[in-house]
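Enquirer: Sequence and predicted structure below; questions after.
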Amino acid sequence: MKAVIPRIMFAAAGSSSGKTTITCAVLQALLEQGVNPAAFKCGPDYIDPMFHTEVIGTKSRNLDLFMLSEEVCRYLLVKNSEQSQIAVLEGVMGYYDGLGIGSTVASSYHLAAVTQTPVILIANCAGSAISIAALIQGFCHFRPDNGIKGVILNNLTPSLYPQYKEMIEKETDIQVVGYFPKLKECALESRHLGLITASEVEDLQQKMKLLAIQARESIDLKQLLRIAGRAAEIDYHEAAIEKISAVKIAVARDKAFCFYYQDSLDLLETLGAELQYFSPLDDQAVPECDGLILGGGYPELYTGQLARNTSMLASIRHVLSNNTPCIAECGGFMYLLERIADKDGKPYPMAGYLEGDAVLTDKLNRFGYITLTAQKDNLLCDKGGKINAHEFHYSDSTANGSNFTAVNSSGSKTWDCIHADENLVAGYPHLHLWGNPEFARSFIRKCGSFRTARMG
């Protein structure tokens, strides 16, 4: 099948180049001009899509070419752009940076090539004059199918922009479509897992409106729309997903548990799930359900509040003791342990369904893409079942589990992880269920069996 999807990707030479700020600024500006955008993030990051979502009012999606196949990425791009006039993709890291030092696999460049998306390169001009032209020229000629159709100059003053634009267009064969100055009042703070989440930013909507004003003043939005409109048709295959069972799944969602891939949740709904969101921070009990999902997030920042909510902790233990099917990822897994120690080393009691402690460290642990292989039959798959996943956490635990084997993307390291049995999969790895939809089907079937038994 073929689809016509006007689309662009914002990419850069490296991280911290302004991709998220400019992406949000353009999304907000387009909305205010009556253009309805869809938003996507290249790679596994959970936080940047939260900012997109706050701007456009509907969920931003992740397109990750390690966790998902090329065919699935094309399908999800088309599916989630159907009601929109333009798809805006935000890149990850440097444009060509992929799985390893010498690889472009799973990079922004790889995704742009797979989806034939025109690219706007964001060039950070701080501390550079004519050298910025050399950098731009290098990016535009590093690969023959680079897809770069324009450049936005970041961290540049209005007075210098005309000179930089003239110089760059003289020295390179790329058009400059605008600039963005440094806006201290719109800066987004960071912490140990990247930017703070959108819900924690004070006056976020006001900041986004200021960003949109700047985008209208200094970025040629009409030219961006023209570039997006010239994108080639996308070839894709419709995925065959049919309802399995009508079940109710409780999903933890608040400031402590907020890392979810929206397409994974949508897949569960298509398979028959009714999702019921609840807050382990504020609610007293898990809603009546046939399955439970505890996603990742920042439980280490809310240890005191989580520990004080003894009613919810008791409810979690009760639900799991009744063999309710449960997926617990990263922060959700930590919540099921006996204790979480905060950044000062002070331990706080958690659900205690699994033996062991989680402790914050000063470095990332087992960071990166992995392939998981089941060592026994479990809630999500039979022994030998595989799915690509990723880990990204500053904590570690005394009980990481041993029912799956993880292999890093280079194949150089292997370790055991995840507690898994017929009712539970709990561990540090993050899964995207479109990476292996059979995992989602297995979960729904198990929830359906549990519902049948529960309803008598």
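Expert: Received it, and whenever you're ready, just let me know what you need. Residues are numbered from 1 along each chain as shown.
Enquirer: CA only for contacts and neighbour counts going forward, please
Expert: Fine.
Enquirer: where's residue 202 relative to residue 357, distance?
Expert: Distance from residue 202 to residue 357, counting by Cα to Cα, to the nearest Å: 33 Å.
Enquirer: Not counting residues beside it along the chain, what's closest to residue 69?
Expert: Residue nearest to residue 69 in three dimensions, not counting chain neighbours: residue 435, with 7.1 Å by Cα to Cα, 6 or more residues apart in numbering.
Enquirer: OK, contacts around the one you found?
Expert: 67-69, 387-388 (Cα atoms under 8 Å, 6 or more residues apart in numbering).
Enquirer: ok, it to residue 82 distance?
Expert: Following Cα to Cα, the distance that separates residue 435 from residue 82 is 22 Å.
Enquirer: and here's the other structure:
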Amino acid sequence: MSLPSARCPAVLVTAPASGQGKTTVTAALARMHTRQGRRVRVFKYGPDFLDPHWHQLASGAPVHQLDLWMTGEADARARLHAAAQECDLILVEGVMGLFDGAPSAADLAERLGLPVLAVVDASAMAGTFGALAFGLQHYRPGLRWAGVLANRVASSRHAQMLEDGLRESAHWLGALVHVSVDGAAGPQAGKAAGLLPERHLGLVSAQELPDGMARLDAAADALAATPLGQMALADWQARWSVDFAAPDPAADAPEAPLLQGRTVAVARDAAFCFIYDANIDCLRRMGAQVVFFSPLMDAALPPCDALWLPGGYPELHAQQLAANAPLRASLQAHVAAGKPVWAECGGMMALCESITQADGACQPLWGLLPGAATLQRRLAGLGPQQLDWGGQVLRGHTFHYSTLASGAPEVARTARPGEASAPGAGEALYRHGSIHASYFHAWFPSSPAAVAALLGGPVVAEAP
């Protein structure tokens, strides 16, 4: 028996390009409505790890990724349907620009009927704002258009010029001036304060800033003064409700207990924070007991059968990681015992002999994986990737500023979607003893069997 659809107001918050303020506006919306007692669920389109930290702080609820390729359309529909049954409002933050990528945020909006709310950095434009908004709305026929919000506006006069440039005034959702964490407004306020500050891999994580909630409250207060911020929930329901279809019950079959009886230790702290909640859920559905530890603070691994070192910022904490000699000894004992280690990106870097920072400074690290990492000022890898492992295809992505020179054997390479793996292409998968390591970030639910194989579970051949 199929489940009924679930109806809930929802918008896709998008922009013409990256850096326009999508994350700030999405988090501000979530914070504003949460403060008013509404149940808000936020989702992030694309594989981003950092924006969800802000959305979770703003909404007080888990934030999951949606991606028509990496997570799949069925997974996206199931997550949105489940959220629509329990919340008052759904927000989906897009990735890059509305039509960027394949599949793009526009593809998600079109397939699921999500109204599109565009955020445009209007700091250096006036009449062109209307042309840009018109183009976003009409470039692809069939998209539901919610409206446009002008960001980084200099004054009320500037805002009026922007509104006057729109072909349809009903699509004006307001203007946000530059806002600082202390509530100051004006052309330089946001630039000076860096309301949601950035660094080389994206936004600074919300957990790292003690005034993170104050920053969100400042953004929410500014948004509350706009037409968008003053809309009642009933208006959202009347204008932007979406019927989220129920998932196919056959697609929600339980995972095989491939890790039953095994304990998987997961590194989680400021240095290792690139963790999808869905990956943890997947491990548990496979029967694993998941335990967390901090490589920065703990002196030893917790008792475990396998170890996952996710990505993060080991380069920012390299000295403290290297100084934790007891933990390194515990890691060494784990590897010497032949227990599996799966290390992704930053986790792989921490296992290396050293890391050279962008300024040339070299810092020794754990030295459990042959090779040295070097941080660059430019991106070294970016985009969706897939790994054929154990007869299964594991989907994910790559995003890193460092390079690795290692003498460890390469046992596989990732490939872009729809392409075959080739020497020198994609990301290398290194094996050194019981360690498997790569710059590849895996989405575990795409192939639990491949994940189980990497963590010491049974190798399950692909069904014919």
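Expert: That came in fine, so what should we check first? Treat the numbers as computed from the prediction; the structure is a model and nothing was measured.
Enquirer: picking up where we left off before, and the residue nearest to residue 69 of the first structure, how far from residue 326 of the first structure?
Expert: Where residue 326 of the first structure is concerned, residue 435 of the first structure sits at a distance of 19 Å (Cα to Cα).
Enquirer: In the stretch 101-250 of the second structure, what residue spans correspond to strands?
Expert: Secondary structure of the stretch 101-250 of the second structure (DSSP state E, counting those that start in this stretch): strands at 116-121, 145-153, 172-177, 198-199, 202-203, 241-244.
Enquirer: Indicate which one of those is closest to residue 81 of the second structure.
Expert: strand 241-244 (5.2 Å; Cα to Cα).
Enquirer: Can you give me the stretch of the first structure that the closest one aligns onto?
Expert: Per the alignment by TM-score structural alignment, strand 241-244 of the second structure matches residues 230-233 in the first structure.
Enquirer: What residues sit buried inside stretch 77-91 of the second structure?
Expert: 77-84, 88-91 (16 or more other Cα atoms under 10 Å).
Enquirer: Tabulate those residues in JSON lines, adding columns for secondary structure and distance to residue 264 of the second structure.
Expert: Below are the buried residues of stretch 77-91 of the second structure laid out as JSON lines (DSSP: H, G, I helix; E, B strand; the rest coil; distance: Cα to Cα, whole Å):
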{"residue": "77", "secondary structure": "helix", "distance to residue 264 of the second structure": "29"}
{"residue": "78", "secondary structure": "helix", "distance to residue 264 of the second structure": "27"}
{"residue": "79", "secondary structure": "helix", "distance to residue 264 of the second structure": "25"}
{"residue": "80", "secondary structure": "helix", "distance to residue 264 of the second structure": "29"}
{"residue": "81", "secondary structure": "helix", "distance to residue 264 of the second structure": "30"}
{"residue": "82", "secondary structure": "helix", "distance to residue 264 of the second structure": "28"}
{"residue": "83", "secondary structure": "helix", "distance to residue 264 of the second structure": "28"}
{"residue": "84", "secondary structure": "helix", "distance to residue 264 of the second structure": "32"}
{"residue": "88", "secondary structure": "coil", "distance to residue 264 of the second structure": "36"}
{"residue": "89", "secondary structure": "strand", "distance to residue 264 of the second structure": "35"}
{"residue": "90", "secondary structure": "strand", "distance to residue 264 of the second structure": "33"}
{"residue": "91", "secondary structure": "strand", "distance to residue 264 of the second structure": "32"}
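Enquirer: about what we covered before: between the strands of the stretch 101-250 of the second structure, which one is nearest to residue 308 of the second structure?
Expert: Short answer: strand 202-203, nearest of the strands of the stretch 101-250 of the second structure by Cα to Cα, at 22.8 Å.
Enquirer: compared with the first structure, how much does that closest one deviate?
Expert: Here the mean offset of strand 202-203 of the second structure against the first structure after fitting is 1.5 Å, by mean Cα distance after the TM-score superposition for the first structure.
Enquirer: and that strand, what other elements does it pack with?
Expert: If you count contacts as 3 or more Cα pairs under 8 Å, 6 or more residues apart in numbering; DSSP states H and E, strand 202-203 of the second structure packs onto no helix or strand.
Enquirer: ok, and what's touching that strand?
Expert: With Cα under 8 Å, 6+ apart, strand 202-203 of the second structure has contacts from 50-51, 196-197.
Enquirer: likewise stretch 220-231 of the first structure?
Expert: So stretch 220-231 of the first structure is in contact with 5-8, 26, 30, 86, 116-118, 149, 177-178, 215, going by Cα under 8 Å, 6+ apart.
Enquirer: Stretch 12-25 of the second structure now?
Expert: 26, 51, 91-98, 105, 109, 114-121, 136, 151, 196, 216, 219, 223.
Enquirer: and if we set it to 6 Å?
Expert: When contacts are defined by Cα atoms under 6 Å, 6 or more residues apart in numbering, stretch 12-25 of the second structure is touched by residues 92-94, 96-98, 116-121.
Enquirer: Who has more neighbours out of residue 202 and residue 357 of the first structure?
Expert: Legend: neighbour count by other Cα atoms under 10 Å for residue 202 of the first structure and residue 357, higher for residue 357 (23 against 10).
Enquirer: For the aligned residue in the second structure for that one, give me its contacts.
Expert: Matched by TM-score structural alignment, residue 357 of the first structure corresponds to residue 372 in the second structure. The contact partners of residue 372 of the second structure, by Cα under 6 Å, 6+ apart, come to 352-355, 404-405.
Enquirer: buried sites along the biggest helix by length in the first structure?
Expert: Taking DSSP state H as the criterion, the first structure has its longest helix at helix 437-455. For helix 437-455 of the first structure, the neighbour count (16+ other Cα under 10 Å) marks 437, 439-448, 450-451 as buried.
Enquirer: Touching, residue 311 of the second structure and residue 350? I think so.
Expert: No - here residue 311 of the second structure does not reach residue 350: they are 9.4 Å apart, not a contact under Cα atoms under 6 Å.
Enquirer: The two: who's more crowded?
Expert: residue 350 (33 against 26).
Enquirer: Quick check: which element contains the aligned partner of the more buried one in the first structure?
Expert: Counting by TM-score structural alignment, residue 350 of the second structure lines up with residue 335 in the first structure. Under the criterion of DSSP states H and E, residue 335 of the first structure resides in helix 331-336.
Enquirer: on average, how far is that helix from the matching bit in the second structure?
Expert: Helix 331-336 of the first structure sits 1.0 Å off on average (mean Cα distance after the TM-score superposition for the first structure).
Enquirer: So which elements touch that helix?
Expert: In terms of contacts (3 or more Cα pairs under 6 Å, 6 or more residues apart in numbering; DSSP states H and E), helix 331-336 of the first structure is packed against strand 296-297.
Enquirer: which outside residues touch the strand it packs on?
Expert: 256-259, 329-332.
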